[in-house]
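**Q** Need coordinates for the below:
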Amino acid sequence: MINILMCGGVGSRLWPLSRAQLPKQFVRLFDQKSLFQETVLRNSSICSDTFIVSGQDQYFLALDQLGQINASSAYFLLEPMGRNTAPAIAMACMLLPKNETVLVSSADHVIKDSAAYQKAVLKAEALADEGALVTFGIQPSYPETGFGYIEADGNDVLSFKEKPSLAVAETFLQQGNYYWNSGMFCFQVGTFLDELKACSPELFAACQRAVQNIEHDDIHYRVAPELMQAIPDISIDYAVMEKSNKVKVVPCDIGWSDLGSFDALYDEVAERDASNNAVLNYSAHQPKLISIDSKNNLLVGHGRQVAFVDIEDLLVVDTSDALLISKKGSSQKVKQVAQQVKSLKPQLVEHHDLVYRPWGSYEVLAFGDKYKVKRLTVKPGCKLSLQKHLHRSEHWVVVSGTALVTIENESFLLKPNESTYIQMGNLHRLENQGKVNLVMVEVQVGEYTGEDDIIRVADDYGR
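**A** Have a look, this model is predicted:
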């Protein structure tokens, strides 16, 4: 069985923790592992291979995090833009043998009961081998209004229900045969593609055209932007599952959460004080909380000192460049906040001050009118693109490691506490040929210091 692992989405309901270039599935939320890493490890004991469907911007994040957990047997379908779950799953299936059984899972789910999960997957695999399209129904623990529901009679699906009102959700729990729709599936490739062609022929044809013209090597499949744009934007539920008569469900209680809100995140945080304040750090630095007569709050932080005084039932998310404060129970509205932030300061929904790149990372330390200061970390054996800037000059100072610097036609080494200057318009490159990380401070000065003031002449990463 092959795991088709869906890595799309930006997790806007978890802004400012989740950003487009570091969505929630790649944030290190628990035990310094990301949800993506946890999912790969969980499914590696069930599946022989991992087929990752990802946006091109997240590919290097996924590759880097796979290396950190020594994962192997992974290959990628890279989408130039998101077109929802049905096209992603369809194109992945079109690249696999028709008799292969696949487990489709999301990279941003929490599953705490591994034994129950494995049992549910084995049951789903058996149903898939009999020709069923299998979905997983989660035993609801409260009347959630943010999920779709599946009405079932044993393994038979009676109906799919849209996100209900609170009163309807309470009725679902009372009846006892309604389950949360988890968004996980299991089926044979050929069965799914036959049903997709019958239920959504236009979608099938558009995906087929894209796959027939796909660029690929041993581990990467890249879809052309114009062919991706021509594919309808539709979920697998609307395209197939709600139309097919071959759908089965495996009801299960596996300690599942989609972490779709900060309320859901609060429920998953184990570290709490005596007043039930939950504290979660998403960086290497533990947030520091002073709490006076405050209870039932969530603090998500990155090391800064925070104090609560006479407050309760609040969600406080503190990042280096944005602060969110919400009442518990209202965090579904955070998506509206992210939409407004995008219109005011789009960079705040795109990336954190710490930005990951294929060669390492950079962190913005300070910025102002006509200047910006960054800390660059370049991994061993990696190099930045050969590039130039039209609106800024740069000063580089080595903090640790050894830098190989190229400026125009000259190349030279820089050691700690040595520096160089790159004049505006000069072609330049930075490389780490050493065995340890190269750490540098970069000072940019110019009329414009945006990230789009980069003209790449050569790049190892195809950007």
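**Q** Going by C-alpha atoms from here, please, whenever you check contacts or count neighbours.
**A** OK.
**Q** what comes up buried for stretch 200-207?
**A** Within stretch 200-207, the residues scored as buried using 16 or more other CA atoms under 10 Å are L203, F204, A206, C207.
**Q** and the nearest residue to the third one once chain neighbours are set aside, what element?
**A** Distance criterion CA to CA, 6 or more residues apart in numbering; nearest residue to A206, sequence neighbours excluded, is I231 at 5.3 Å. When elements are defined using DSSP states H and E, I231 is found to belong to no helix and no strand.
**Q** Test my guess that I231 contacts R83.
**A** Yes: taking contacts as CA atoms under 8 Å, I231 lies within contact range of R83: 7.1 Å.
**Q** Compare those two and say which one has the larger neighbour count.
**A** I231 (21 against 18; other CA atoms under 10 Å).
**Q** my guess is I138 meets S257, correct?
**A** No: taking contacts as CA under 8 Å, I138 lies outside contact range of S257: 9.3 Å.
**Q** Would you map the strands across the stretch 351-463 of the chain?
**A** Here the stretch 351-463 of the chain has its strands, by DSSP state E, counting those that start in this stretch, at 354-357, 360-368, 371-378, 386-388, 392-400, 403-407, 410-414, 419-422, 428-431, 438-446, 455-458.
**Q** For D263, which of the ones you listed is the nearest?
**A** Nearest to D263 among the strands of the stretch 351-463 of the chain is strand 354-357; the distance by CA to CA comes to 25.2 Å.
**Q** Could you also give me the structure for this second sequence? I'd like to compare it with the first:
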Amino acid sequence: MINVVLCGGNGTRLWPLSRTLYPKQFIKILSDQSLFQMTILRNKPFCSKTVVVSNEEQYFLALDHLREIKVEADRFILEPIGRNTAPAIALACLSVHKDELVMVTPSDHIVKNETEYARCINKAEMLANNNHLVTFGITPYYPETGYGYIESDGVEVISFKEKPDKMTAEKYIDRGNFYWNSGMFMFKAGVFLNELEQHAPEIYKRSLIAFEESQLHYDTVRVQKEHMESIPSNSIDYAVMENSQSVKMVPSDIGWSDLGSFESLYEELPKDENFNTISDNYLGIDSAHNLIFSEDRTIATVDVDDLIVVDTPDALLIAKQGSSQKVKEIVGELTNKNSQLRHNHVTSYRPWGHQTVLDSAPQYKIKRVVVKPGQELSVQKHYHRNEHWIVVSGTALVRINDKESLIRTNESALIPMGKEHSVMNPGKIDLILIEVQVGEYVEEDDVVRNDN
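**A** This next block holds a predicted model:
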């Protein structure tokens, strides 16, 4: 069996923790492992291979997280843009033999009852081997309005329901045969593709073209943007599951959560005697039932209850418990303003390492740049700024036009405006340098890269 891990989501409802370039599946908020790592390790006992479908901007993040847990993916499928789950799963199924069993799992969910999880997988495997499309329905504990529902009679699916209002969700819970739609599936690759071709032929046709025209480098499939854009965007539920006559559901009481809101995150975090989340950075006086998250600063509350307070270096969220679904509206406002707060943290990650903005103003910016051993920044130049690099630790091989020089700890290099330059770490330890940018314009789009 092959585990297809869908890894392209942005987790907008957990902003400002989750950003486009560092989404929630890579955040280590529940333990010393990210949700992505937990997903990979959870499914490894059942699956002989792993296929990761990811946005190409998150590829290097996924690689780093796999290296940390000493696991290699058998294949990466990199999407230049997201087109929802139906095309993502289609591309994965096209990359394997049609008779292979595929277990599709999002990368940002948690499962606490692994014994029951194993039982559900075994039951799903029997159904999938009989050419059924299998979905996992989660036993609901309360009338959640943020999930879709599946109405069933045992393993027989009666209907799929949209995210309900509160009154409708309460009726579902009272009836007892409604389950949360988990977004996890199992089927033979060929069976899914046949159903997709029947019920969503345009998605099938365009996905097939995109796959056949993609670039294969070792075990990495890079889909071309123009072909990805031609695929209609749709979910597997709308495109296939709601239309197919071959769907079965495995009722699953597995301690599942998609951590799709701060309320669901609050339920999973340890709490003190006043039901405030536990943090070394939190002091509460006569305060209860608060979710408090802070990376650095101390947060103190007095006489407040039922709050969500999420503090990051560049953004602060304060909300009432029960209202965090509206966070996606904040993200919408940031999108309308073209704000980088939607996409980036103060620290951003790149294939070569990471960088942190320490200070900035209209005519200067100061960064801490970490380059991993053997890695190199792309050759580039800037038309509106000079750069000054100061090595804090390690050794830098600096190239300015055609000249190369080694810069060591406590030494520096000046990069004049308009000069092509790059830096490489030739050593065995991280290269750490402070980059000071000075000029009339110091935004990230003042970069001209030389791809030759």
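**Q** between I138 and S257 of structure 1, which one's more packed in?
**A** For I138 of structure 1 versus S257, neighbours defined as other CA under 10 Å are more numerous around I138 (23 against 17).
**Q** Quick check: the longest strand belonging to structure 2 compared with structure 1, mean distance?
**A** Longest strand of structure 2, by residue count under DSSP state E: strand 178-188. If you overlay the two and look at strand 178-188 of structure 2, the average distance to its match in structure 1 is 0.3 Å (mean CA distance after the TM-score superposition for structure 1).
**Q** just checking, what packs against that strand?
**A** With contacts taken as 3 or more CA pairs under 8 Å, 6 or more residues apart in numbering; DSSP states H and E, strand 178-188 of structure 2 sits against strand 101-106, helix 114-129, strand 133-138, strand 149-153.
**Q** Nearest to V438 of structure 2, out of those?
**A** Here strand 101-106 is closest among those (CA to CA), at 43.0 Å.
**Q** other SSEs contacting that closest one?
**A** Using 3+ CA pairs under 8 Å, 6+ apart as the test, strand 101-106 of structure 2 ends up in contact with strand 2-6, helix 114-129, strand 178-188.
**Q** Quickly note the distance from the closest residue to C199 of structure 1 other than its chain neighbours to Y178 of structure 1.
**A** Of all residues not flanking C199 of structure 1 in the chain, V240 sits nearest, at 5.9 Å (CA to CA, 6+ apart). Separation of V240 of structure 1 from Y178 of structure 1 (CA to CA, to the nearest Å): 20 Å.
**Q** Could you check which of those two is surrounded by more residues?
**A** Legend: neighbour count by other CA under 10 Å for V240 of structure 1 and Y178, higher for Y178 (27 against 23).
**Q** wait, isn't the more buried one in contact with E151?
**A** Yes: if you go by CA under 8 Å, Y178 of structure 1 and E151 touch, sitting 4.6 Å apart.
**Q** For whatever helix or strand comes next after the longest strand of structure 2, list every residue counted as buried.
**A** Counting by DSSP H and E, the next helix or strand C-terminal to strand 178-188 of structure 2 is helix 189-199. Using 16+ other CA under 10 Å as the test for burial, helix 189-199 of structure 2 gives A189, G190, V191, F192, L193, E195, L196, E197, H199.
**Q** Kindly tell me how buried the nearest residue to the second one once chain neighbours are set aside is, as a neighbour count.
**A** By that I understand G190 of structure 2. Computed as CA to CA, 6+ apart, the closest residue to G190 of structure 2 that is not its neighbour in sequence is K98, at 4.0 Å. Number of residues near K98 of structure 2 (other CA under 10 Å) recorded here: 16.
**Q** mind listing what K98 of structure 2 touches?
**A** K188, A189, G190, V191 (CA atoms under 8 Å, 6 or more residues apart in numbering).
**Q** distance of it from A90 of structure 2?
**A** K98 of structure 2 is 11 Å from A90 of structure 2, by CA to CA.
**Q** What of F275 of structure 2?
**A** F275 of structure 2 is 44 Å from A90 of structure 2, by CA to CA.
**Q** Who has more neighbours out of the two?
**A** Of the pair F275 of structure 2 and A90, A90 is the one with more neighbours under other CA under 10 Å, namely 21 against 16.
**Q** Just to be sure, that one is in a helix?
**A** Yes: the assignment for A90 of structure 2 by DSSP: H, G, I helix; E, B strand; the rest coil puts it in a helix.
**Q** wait, isn't it in contact with R206?
**A** No: taking contacts as CA under 8 Å, A90 of structure 2 lies outside contact range of R206: 10.0 Å.
**Q** Now check P426 of structure 2 against structure 1: what is it aligned to?
**A** Counting by TM-score structural alignment, P426 of structure 2 lines up with Q433 in structure 1.
**Q** Is it correct that its match is in contact with K379?
**A** No: between Q433 of structure 1 and K379 there is no contact under CA under 8 Å: 9.0 Å.
**Q** Against Y349 of structure 2, how distant is whatever residue of structure 2 lines up with T319 of structure 1?
**A** Alignment note: T319 of structure 1 maps to T312 in structure 2; criterion TM-score structural alignment. Separation of T312 of structure 2 from Y349 of structure 2 (CA to CA): 16 Å.
**Q** contacting residues for the residue lying closest to L430 of structure 1 once chain neighbours are set aside?
**A** Leaving out its chain neighbours, the residue that sits closest to L430 of structure 1 by CA to CA, 6+ apart is V405, at 5.0 Å. The contact partners of V405 of structure 1, taken as CA under 8 Å, 6+ apart, are S411, F412, L413, L414, H428, R429, L430, E431.
**Q** ok, the fifth one to T406 of structure 1 distance?
**A** With the distance defined as CA to CA, H428 of structure 1 ends up 5 Å from T406 of structure 1.
**Q** Tell me which of these two has more neighbours.
**A** Neighbours were counted for H428 of structure 1 and for T406 using other CA under 10 Å; H428 has more, 22 against 18.
**Q** how about the more buried one, what does it touch?
**A** L386, Q387, K388, V405, T406, I407, E408, I422.
**Q** same thing with S200 of structure 1?
**A** Residues near S200 of structure 1 by CA under 8 Å, 6+ apart: A239, V240.
**Q** at 6 Å instead, please
**A** A239 (CA atoms under 6 Å, 6 or more residues apart in numbering).
**Q** ok, now V391 of structure 2?
**A** T409, N410, E411, L433.
**Q** can you do 8 Å?
**A** I407, R408, T409, N410, E411, S412, L431, I432, L433, I434.
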